[in-house]
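Asks: Just need the structure, nothing else, for what follows:
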Amino acid sequence: MRSKFDSKQRFEYLSKVFIEKVIISNGWKYRTQEKDNDIDGEIEFFTNEFETTAKIIKVQLKATSELNYKEDSIVFDCPIKFLNFCDVCDFPVILVVYGVSEEKAYWMWAQKYIFQELDNKDIDWRKNTSTIRIKIPIQNEVKEDS
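Replies: Prediction:
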């Protein structure tokens, strides 16, 4: 039997290529996490003089064939497992949702979203078994100049 490169793998690869290009064009470093367990990589930030700021954030990439726009947000069914992981993390984590057909991505601070949105509006969100619908503001578009 031959190995296959299915659409999910292709979408994940395209999201990684997209985010790496944006991060490099902003003068930062992207490091992939080889043994992905809720974290796909990390971003190290540099100054305009190309010196490290010693600031690093972790990144989880999620890819979809098409983004779900609703009013001024991107709607995404986020895995509870990932949010529970972020809830106990000591380091900052962003979620990046990439739309393959649009070739666009949107991001959110996972811990901030948990604290400001989920805990304030739906205290029982942790009782969900698989996913919870989240909203990412469209102004959080990932761009080469952001």
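Asks: going forward, measure contacts between C-alpha atoms and count neighbours the same way
Replies: Fine.
Asks: Identify the residue nearest Ile138 in space, chain neighbours excluded?
Replies: Excluding the flanking residues, the one nearest Ile138 by Cα to Cα, 6 or more residues apart in numbering is Ser73, at 5.0 Å.
Asks: The one you found reaches Arg133, doesn't it?
Replies: No. Using Cα atoms under 8 Å, Ser73 is not in contact with Arg133; the gap is 11.6 Å.
Asks: Who has more neighbours out of the two?
Replies: For Ser73 versus Arg133, neighbours defined as other Cα atoms under 10 Å are more numerous around Ser73 (16 against 11).
Asks: what residues are up against that one?
Replies: Ser73 makes contacts with 135-138, as judged by Cα atoms under 8 Å, 6 or more residues apart in numbering.
Asks: now what about stretch 96-108, what contacts it?
Replies: 11, 14-15, 18, 59-67, 74, 76, 94-95, 136-138, 140-142.
Asks: Let's see which of the residues you listed end up in helices.
Replies: 11, 14-15, 18 (DSSP state H).
Asks: so which strand or helix has Cys78?
Replies: strand 73-79 (DSSP states H and E).
Asks: Could you identify the helix or strand that succeeds that strand?
Replies: Taking DSSP H and E, what comes next after strand 73-79 is helix 80-87.
Asks: how about that next one: buried residues?
Replies: 80, 82-83, 86-87 (16 or more other Cα atoms under 10 Å).
Asks: ditto for stretch 52-70
Replies: Under the neighbour-count criterion of 16+ other Cα under 10 Å, stretch 52-70 has 56, 58-64, 67 buried.
Asks: Here is the second sequence; please produce its structure so I can put it next to the first one:
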Amino acid sequence: MEKDNKCRPRSHEIDTAARRKVPTALPDAWEHRESTGRDYGIDMTIEIFKEGCSTGNQLELQIKGTEKLIDDKEDVYDFDMPVKSLRYIENHHYPVLLVICPVNRPTPMFYYVWLQDYIQVVLEKENPEWRLNRSTVRIKVPIQNSMPGNEKHLSYIANHLRRVSDWKRLGAILHEFKQVFWSNDVGDWSKAEIAEAKRLLEKALELDAIFGDPPYAPGQLQKIITIDPAIKAAELLLRGGPFTVEEVRSVGTELTDDALRLMNDETVELDIAEMSIKFVLSHTENRLSSALSTANDNSLKYLVWKQRGEHDF
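Replies: Presented below is the predicted three-dimensional model:
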């Protein structure tokens, strides 16, 4: 008589081995917690720590083990993911990573892709009706997304919710900024109004998820080309003229030939200099509003991914 023994599928054994290996490829300072109920949801939660303190940011992982050899010379690793899992994950609050862990590697490592961003940037372009698929959707996991070695990228992904919140806060700041000069022409700005504009710009710089996170290129770019010059412009206007050519150029303003002819001992004619500096300050709100649109333009992100291989996911 045969014994009615319970047996585990080999795939479950492989996934269990992967869940054991994944934490060992993460920084020791980061905390991890395994989920108790798995099905098509979340296998593990990672909490990001920095200098011994919790950042309040976390990642959620769906972990898949494999015994296959993954060729690091390839650009991507194809994985067919159940549609029901993707539909569940795309509405998830925290960033969710699909993690592929080669369990036979002697040194613990894994590959990953940020699923919500991948859905928005890639799937919506290449397979817009993917939700209608009956079974699976193919996900292309970038081979360059490997751990250990990409800790900064994972921290950047984990900071996503704070980034979204900071963009919302920036929108409110820009609305206030616009109201400061709403009723006055550029030539009629008071020093009190300029000082308030400077205060709002400095308040914007405190939004660390946008302007203080080095991996976030759109934020770093706008800090350099928009906010820093606008604050400098406000400081110059509060100080008052005369203004040197170098000071006018320091806020990103290129002087015209007519303006250069009016220079006197490296000093720009006061009215021209002042209007040039005010022009920089007056266009700050439009520039940052445009940056918000560009930073969230998934069509542009897809183009960059296809042409240059650069991506957030």
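Asks: picking that back up, could you dump the buried residues of helix 80-87 of the first structure to TSV with distance to Phe46 of the first structure?
Replies: Output for the buried residues of helix 80-87 of the first structure, formatted as TSV (distance: Cα to Cα, whole Å):
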residue	distance to Phe46 of the first structure
Ile80	32
Phe82	27
Leu83	28
Cys86	24
Asp87	27
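Asks: before we move on, back to that, mean deviation, the strand holding Cys78 of the first structure versus the second structure?
Replies: Superposing on the second structure and averaging over aligned pairs (mean Cα distance after the TM-score superposition for the first structure), strand 73-79 of the first structure comes out at 1.0 Å.
Asks: Could you tell me where that strand falls in the second structure?
Replies: Mapping strand 73-79 of the first structure onto the second structure (TM-score structural alignment) gives residues 76-82.
Asks: burial of the aligned partner of Val142 of the first structure in the second structure, as a residue count?
Replies: The alignment partner of Val142 of the first structure in the second structure, by TM-score structural alignment, is Met147. Residues within reach of Met147 of the second structure, counting by other Cα under 10 Å, total 21.
Asks: Trp167 of the second structure now?
Replies: The local packing of Trp167 of the second structure (other Cα under 10 Å) involves 18 other residues.
Asks: and it, what element?
Replies: Here Trp167 of the second structure is assigned to helix 160-180, by DSSP H and E.
Asks: elements contacting that helix?
Replies: Counting contacts by 3 or more Cα pairs under 8 Å, 6 or more residues apart in numbering; DSSP states H and E, helix 160-180 of the second structure packs against helix 191-205, helix 208-211, helix 284-295.
Asks: Of those, give the one that comes closest to His32 of the second structure.
Replies: Among those, the nearest to His32 of the second structure by Cα to Cα is helix 208-211 (22.9 Å).
Asks: Where does the closest one end up in the first structure?
Replies: Going by TM-score structural alignment: helix 208-211 of the second structure matches no residues.
Asks: Next, the buried residues of that helix.
Replies: Of all the residues in helix 208-211 of the second structure, those buried under the rule 16+ other Cα under 10 Å are 209-211.
Asks: ok now that helix, how far from the chain's centre?
Replies: 9 Å (Cα atoms, centre = their mean, to the nearest Å).
Asks: and what of stretch 274-288 of the second structure?
Replies: Relative to its parent chain, stretch 274-288 of the second structure has a centroid offset of 26 Å by Cα atoms, centre = their mean.
Asks: what about the longest strand seen in the second structure, how far off from the first structure?
Replies: In the second structure, taking DSSP state E as the definition, the longest strand is strand 53-66. Compared with the first structure after fitting, strand 53-66 of the second structure has a mean deviation of 1.0 Å; criterion: mean Cα distance after the TM-score superposition for the first structure.
Asks: Quick one: distance of that strand to the chain centre.
Replies: 17 Å.
Asks: What span of the first structure is it aligned with?
Replies: Under TM-score structural alignment, the match for strand 53-66 of the second structure is residues 51-64.
Asks: Please apply the same query to stretch 285-297 of the second structure.
Replies: Going by TM-score structural alignment: stretch 285-297 of the second structure matches no residues.
Asks: Contacts for that stretch, please.
Replies: The contact list for stretch 285-297 of the second structure (Cα under 8 Å, 6+ apart) reads 167, 171, 174, 177-178, 218, 222, 226, 300.
Asks: ok, now with 7 Å
Replies: Under the contact criterion Cα atoms under 7 Å, 6 or more residues apart in numbering, stretch 285-297 of the second structure has outside partners 174, 178, 218.
Asks: Please, where are all the strands along the first structure?
Replies: Under DSSP E, the first structure gives strands at 29-32, 41-46, 52-64, 68-70, 73-79, 93-99, 104-109, 131-137.
Asks: Translate Arg133 of the first structure into the numbering of the second structure.
Replies: Per TM-score structural alignment, Arg133 of the first structure is aligned with Arg138.
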